[in-house]
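[1] the following block contains a protein sequence and its predicted model.
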Amino acid sequence: MPINISLCMIAKNESDFIGNCIKSALPYVKQIIVVDTGSTDQTPEIAQSLGAEVYPFSWINDFSAARNYSLEKATGDWILFLDCDEEIDPNLGHHLMEAIQSENYDAYYLDIRNLLGEDQEITFQSVRLFRNLPQFRFKGKIHEQISDSIFQHAGPARIGRLNVTLLHHGYNPKKVNIPSKIVRNVRLLEESRGDRVCRDGFYLYNVGIEYTRQGQYQKALENFIEALKVTNPSSGYAPPLVYKLVVCLIELGRYRDALEQLAYFQSIYPDYGELFFLQAASHIRCGRYSLAAHSIEKATKMRHRNPKYPVEGKVFGQSPEQLLSQIRPFLLRGAKQFQLSVCILAKDEEKNIARCLRSVGEIANKIMLIVTECSDNTLNIAYQMGANLYRLNWSDSFAKLRNFALQNAGGDWILFLNGDEEMNLADLPVLLEGLNTSTSVGHRVLLRTFFDPNNRGNYQEQAVCRVIRNKHDLHYHSRFMEDVDRSITEKHGEIALTCLPVTVFHYSQNVKSQSRQAVFRRNVYLLARDMKEYGRNPVLHREMGFQFYKAGKYKAALAHFQVAHGLFGTIIPANLYYGMIKCLFKLEKYNETVTVANTAIDLYPDYTDLIYLQGFSYLRTGSLQAARECFERCLQLGDAPWEKYHRGSGVASYLPHCRLAEIHLLQGDTDKSLEHYRSAAQTVGGADLAIPPLTDILLSQSQPGRVLEYLNENNLDNCRNLCTAAIAASKNKCLLESLELWQAAVEKFIAAKDFEQYQAIAAAMFHALTDIYMEAIEHNPNAEQLQKIREFFKKTRQNYFPI
């Protein structure tokens, strides 16, 4: 039998609205029930003329009683309830019919769009569609709710979210007498005051609950605060009110405020275990895992001690056991035998600073955030996560900022980070063990800089000194460079500076060109001032070269590298050769690249990156055999030692495989080429580079469906790879293959529910649509509508979905 919907409404004197409301629902419902609570206008007649069943109901000052009476008359499999001053958005109503076919949910949130007049509106979500089950009933005499009943009998996982909007006119002053509504509500509250102490506080509490369920935590918090002002701590709803208030603070990232509130209310409700779970949640979000574990243990011991407190069972969707299981590998505070200060330099890092702070919360005894200026929310985030804030005047010197940190940090060791960096949590035990037994003065760690936020396989690595003993004879020199190494070795000898196998992740921002230019000019200016002060210094010229290289100014970069080469004398550092060779390659001086690389490789035979660049230069000059030998050597050597060299990602894995694939393709051996592209795609970070040419080869073989088949056979058929192949197929004007790959990607996405792949799926589909439209324009040059959207597709692909 077909599944159908009953529309249930209660009404009184709604003749101005009820007709439009029912008409908006007619295409989707089989039964219409109107419970009339005493209309004196044409409300019942209008409803009946539109096919509604109208039932009179004696008003008893209880909205839930009237609502539940309407449910008793419903015969549909599902119930949709509306207020008379609401309408279903006709553009979205069809989703109702799709939703009731699902077996995954028992109820749905719909969007309620409050039209306030004067182009003002507020949109929130509310449960309005649910299965017709006897256990689902409304509660509350005013601001009646069905959600509590559904939560109780079905659980939150059975409530979905539906792309259907209800247009609500009930708060438009041009259409509704708002003051009369307020009078009615106040009257009902006054009449109900005797049912519970401080009923007005309970009302505000319930309003806050609804906002919480909708994810509008700031609005919920405002209601909870107002409720708390008029609520007696002994009231039955006071403990859960406190609980929900703290939940909102945590969801808003106000962890310090949450912990302060918890400390106060734990003195009032000392046996309310759920408050300690919230304390744990606050600590976890700040990276203080040992403190969180301690709070969970305290909460678990008292959890069932007092039955008057509600037991949530989970905190933010996870049980205490799940939380402990997740944080157990990071419970390190008890193993730490030293005091650590973490000093962070930041400017406008609101997107990154929480990640940075969280990564050191477990091991830090003191966190110092140092800024000279800040125009975003960085300082507030850091404050709420427990950092000590320091504002300093900018004096054209990063060294002065770092030296300020050295002078004011406490403890035995100091760890330096920037606001767009974070410690690798998996390496923290290694850091602790190393510092517990260290006899060194400073430690270099591995700094891994990511260039693509969507591809963690694309990075560059180098050793940097970030961990030093808290000794007053150490200081930074350069205005720009991180050169505390020099201070350590000059005062304590070369052996005082060692390496720890610990990784710091650096997230290089994709900033606008104008911002990049500003940063470049600042860095060059600071280095120039250092040069003026210290003279012709090879280290400064080398760093200047790297700054010009990052800015794409390869001739100027090479000039500085060459000056540094002359100043270093007989011992040329490996990374200077690295910079020179990369510049020569970018300038397409491949013969010179090979010559310099030969010299460098003789000195540094284990520097894989130089061998790769040498091979790439051979490839560009057509010396295929020499290039092949270089790339095969890269695969044999593996990654260069990070303690000695700057190195890039993939030079010992997917990059030589891709270059070997090119060589075999040039020689006509497509099977060997496919083999190397497959190997590259199976390596972390290599798929984005290898999948497009692999797809091109398979498409050139003119076998429909071969690309998808090949990816499936070789276990390369994840969502991102399928989307990458779909874009490549679209570029080759193979539309059917592109759509086939995209469909397979969508199926993978739906099965895995990996929402991070939204962007990849959107990019693949957008490229396909763009190519369809461009081809359509090519064959229909006079089609005005197609011409209008040409620029839209062109600009959108360029700005948001570049290949």
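    Structure received.
[2] CA atoms for contacts and neighbours, from now on please.
    OK.
[3] how long is stretch 264-276 from one end to the other?
    12 Å (C-alpha to C-alpha, to the nearest Å).
[4] ok, stretch 676-690 next?
    9 Å.
[5] outside of it, which residues touch it?
    455-458, 650, 653-655, 657-658, 660-661, 691, 693-694, 714, 716, 721, 724 (C-alpha atoms under 8 Å, 6 or more residues apart in numbering).
[6] in helices, which of those fall?
    Assignment to helices by DSSP state H places the following of these there: 654, 655, 657, 658, 660, 661, 691, 693, 694, 721, 724.
[7] where exactly do the helices run in the stretch 101-250 of the chain?
    Per DSSP state H, counting those that start in this stretch, the stretch 101-250 of the chain carries helices over the ranges 147-153, 178-192, 199-213, 217-229, 238-251.
[8] with distance to residue 296 and mean neighbour count added, can I get the ones you listed in TSV?
    Below are the helices of the stretch 101-250 of the chain laid out as TSV (distance: least, C-alpha to C-alpha, whole Å; neighbours: other C-alpha atoms under 10 Å):
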stretch	distance to residue 296	mean neighbour count
helix 147-153	25	17
helix 178-192	39	13
helix 199-213	24	21
helix 217-229	24	19
helix 238-251	15	22
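[9] just the ones in helices among the contacts of stretch 676-690 now: which is nearest residue 560?
    Proximity of the ones in helices among the contacts of stretch 676-690 to residue 560 was ranked by C-alpha to C-alpha; the top entry is residue 655 with 28.2 Å.
[10] now that closest one: how far from residue 663?
    13 Å.
[11] do the same with residue 529
    The gap separating residue 529 from residue 663 is 47 Å, by C-alpha to C-alpha.
[12] between these two, which one's more packed in?
    Between residue 529 and residue 663, residue 663 has the larger neighbour count (other C-alpha atoms under 10 Å), namely 22 against 16.
[13] ok, now how distant is the residue lying closest to the more buried one once chain neighbours are set aside from residue 589?
    Excluding its sequence neighbours, the residue lying closest to residue 663 (C-alpha to C-alpha, 6 or more residues apart in numbering) is residue 624, at 6.6 Å. As judged by C-alpha to C-alpha, residue 624 and residue 589 stand 17 Å apart.
[14] another one to put next to it:
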Amino acid sequence: MASLSVCMIVKNEEQWLPKSLESIKNLADEIIIVDTGSTDKTKEIAKTYNAKIFDFKWDDDYADARNFSISKATSDWILWLDADETVSKKDHNYFKQIMKEEKFPIVVLEQRHYTNDKKNPQFKPVDDRYKKEAMGFEGYYPTLITRMFKNNMGLKFEGKVHETIDKSMQKLGLKFLRTDIPIHHYQNFKSDTMTKEKKEKYEKLLKEKENYDPSDLKNLHDLAVTHLQKNDLKKSFSYFRKIYDLDEGLLEPYLGMGIIWAKRGDYKRAIKFFLTAISKDTKKSIELTSPVETIRETILFNLAMCFLRTGEKPKAMQIFKDMIRLGSRFTPQIQDKLKELGISSN
């Protein structure tokens, strides 16, 4: 039977590490813990789970630490996690089946970021299967991410922050299996201070990356999104514009700039950006795990919302009804909006 190494990089995670390790102790054949300078009981906790613990001098580069962690793995497969993440025991057999079949060398999982923020356009209500894992949260928003892969294939992480193996995977010409197996992420349980410090640290590393590699599309996109989340629309727009100047074929800059115009109240200009994006025939996206179809779906939802703002209700209704018919992930938000407008979704 194929073996699995679970690899983690940690620092001062005594609060969350036990729950994370408990969730994978019967799945992992080997647990690799790379500690970047803990001063609490993180290492002591890891020892109780028979983890192999290695020290790593932090160098402001998450990819370096990740690559060090996977270099210590000796199993057939690698699954990488953060200390504030868990895997449901209900899904252990799915992991084992994927490793046994070996149809794909890389597996994309669904990272579920738990939240009660129903205004998030990606908000999904918690399903009955994972009520326990939701820990009281009403819902989550999902992101797809490459989390499991075969060992000894030459895969490397890239990115000082928001590190992935995507570029490495592309260079090696490897295919991946996209699944809906969830990784449960509990970032929103952490204090506002910790969250703020983490975001500031990420932004600093992204800026450093931009200084020596100003044409890295993923890094520019991460910066654009970071400033958009801070509501710094001017800076965010400038980064989306840089992406557009580097590759006009991508949809992400049209989506980002359209959202910014909508936030500024210029819905007609936002609509122009969204319509231009929809008309483009492209299969490219900045992140391999974010398919173009998903980006188009987000554009359509925002386009419909802008049509409502400009009084073009029939156009918005047509988009909404088509999205519901096709089983869009935005269906709950669309149904809420239709209910607000007093319109049946049938």
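    All right, it came through fine. Computed from a prediction, not measured in an experiment: that's the story for all the values here.
[15] neighbour-wise, which of residue 624 and residue 589 of structure 1 wins?
    residue 624 (20 against 15).
[16] now which residue in structure 1 aligns to residue 318 of structure 2?
    Aligned by TM-score structural alignment, residue 318 of structure 2 pairs with residue 675 of structure 1.
[17] work out for me the element that match sits within.
    Per DSSP states H and E, residue 675 of structure 1 falls inside helix 670-681.
[18] tally of neighbours for residue 236 of structure 2?
    Residue 236 of structure 2: 24 neighbours (other C-alpha under 10 Å).
[19] just the element for it, please.
    Going by DSSP H and E, residue 236 of structure 2 is part of helix 233-246.
[20] that helix vs structure 1, mean deviation?
    With mean C-alpha distance after the TM-score superposition for structure 1, helix 233-246 of structure 2 departs from structure 1 by a mean of 3.7 Å once superposed.
[21] so for that helix, what gets flagged as buried?
    Judged by neighbour count using 16 or more other C-alpha atoms under 10 Å, the buried positions of helix 233-246 of structure 2 are 233, 235, 236, 237, 238, 239, 240, 241, 242, 243, 244.
[22] the last one corresponds to which position in structure 1?
    The one in question is residue 244 of structure 2. By TM-score structural alignment, residue 244 of structure 2 lines up with residue 601.
[23] just the residues contacting the helix holding residue 236 of structure 2, thanks.
    Contacts of helix 233-246 of structure 2 (C-alpha under 8 Å, 6+ apart): 215, 217, 220-221, 223-228, 250, 252-254, 256-257, 260.
[24] can I get the buried part of those residues as one ChimeraX selection?
    Buried subset of the contacts of helix 233-246 of structure 2, written as a ChimeraX selection, criterion 16+ other C-alpha under 10 Å:
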select :217,220,221,223,224,225,226,227,228,250,252,253,254,256,257,260
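[25] so which of the contacts of helix 233-246 of structure 2 belong to helices?
    Going by DSSP H, the helices hold 217, 220-221, 223-228, 252-254, 256-257, 260 from the contacts of helix 233-246 of structure 2.
[26] now the strands for the stretch 1-150 of structure 2?
    Per DSSP state E, counting those that start in this stretch, the stretch 1-150 of structure 2 carries strands over the ranges 4-10, 30-35, 52-55, 77-81, 85-86, 106-115, 124-125, 139-150.
[27] got a list of contacts for stretch 339-346 of structure 2?
    321, 335, 338.
[28] now with 10 Å?
    By C-alpha atoms under 10 Å, 6 or more residues apart in numbering, the surrounding residues in contact with stretch 339-346 of structure 2 are 317, 320, 321, 324, 325, 331, 333, 334, 335, 336, 337, 338.
[29] pull out the buried residues from it.
    residue 345.
[30] for stretch 148-158 of structure 2, same thing?
    So for stretch 148-158 of structure 2, counting by 16+ other C-alpha under 10 Å, buried means 148, 149, 150, 151, 155, 156, 157, 158.
[31] residues touching the first one, list them.
    Think residue 148 of structure 2. Taking C-alpha under 10 Å, 6+ apart, we find residue 148 of structure 2 in contact with 4-6, 77-81, 95, 99, 105-109, 176-177.
[32] re earlier: ok, the match of residue 318 of structure 2 touching residue 694?
    Yes - between residue 675 of structure 1 and residue 694 there is a contact under C-alpha atoms under 10 Å: 9.3 Å.
[33] mutual contacts of the two, please.
    With C-alpha under 10 Å, 6+ apart as the test, residue 675 of structure 1 and residue 694 both reach 658, 661, 681.
[34] which one of the residues you listed sits closest to residue 53 of structure 1?
    Once C-alpha to C-alpha is applied, the member of those that ends up nearest residue 53 of structure 1 is residue 681, at 63.7 Å.
[35] quickly note the distance from the closest one to residue 727 of structure 1.
    16 Å.
[36] for residue 165 of structure 2, list the residues it contacts.
    63, 67, 106, 145, 146, 147, 149, 155, 156, 157, 158, 159.
[37] and which of the residues you listed is nearest residue 87 of structure 2?
    The closest of the contacts of residue 165 of structure 2, once distances to residue 87 of structure 2 are taken by C-alpha to C-alpha, is residue 147, at 11.6 Å.
[38] how many neighbours does the closest one have?
    Around residue 147 of structure 2 there are 18 residues (other C-alpha under 10 Å).
[39] look up the closest residue to residue 262 of structure 2, ignoring the ones flanking it.
    residue 270 (5.5 Å).
[40] structure 1: which residue goes with the one you found?
    Per TM-score structural alignment, residue 270 of structure 2 is aligned with residue 627.
[41] and residue 141 of structure 2, by the same measure?
    Here residue 141 of structure 2 is matched to residue 458 in structure 1, going by TM-score structural alignment.
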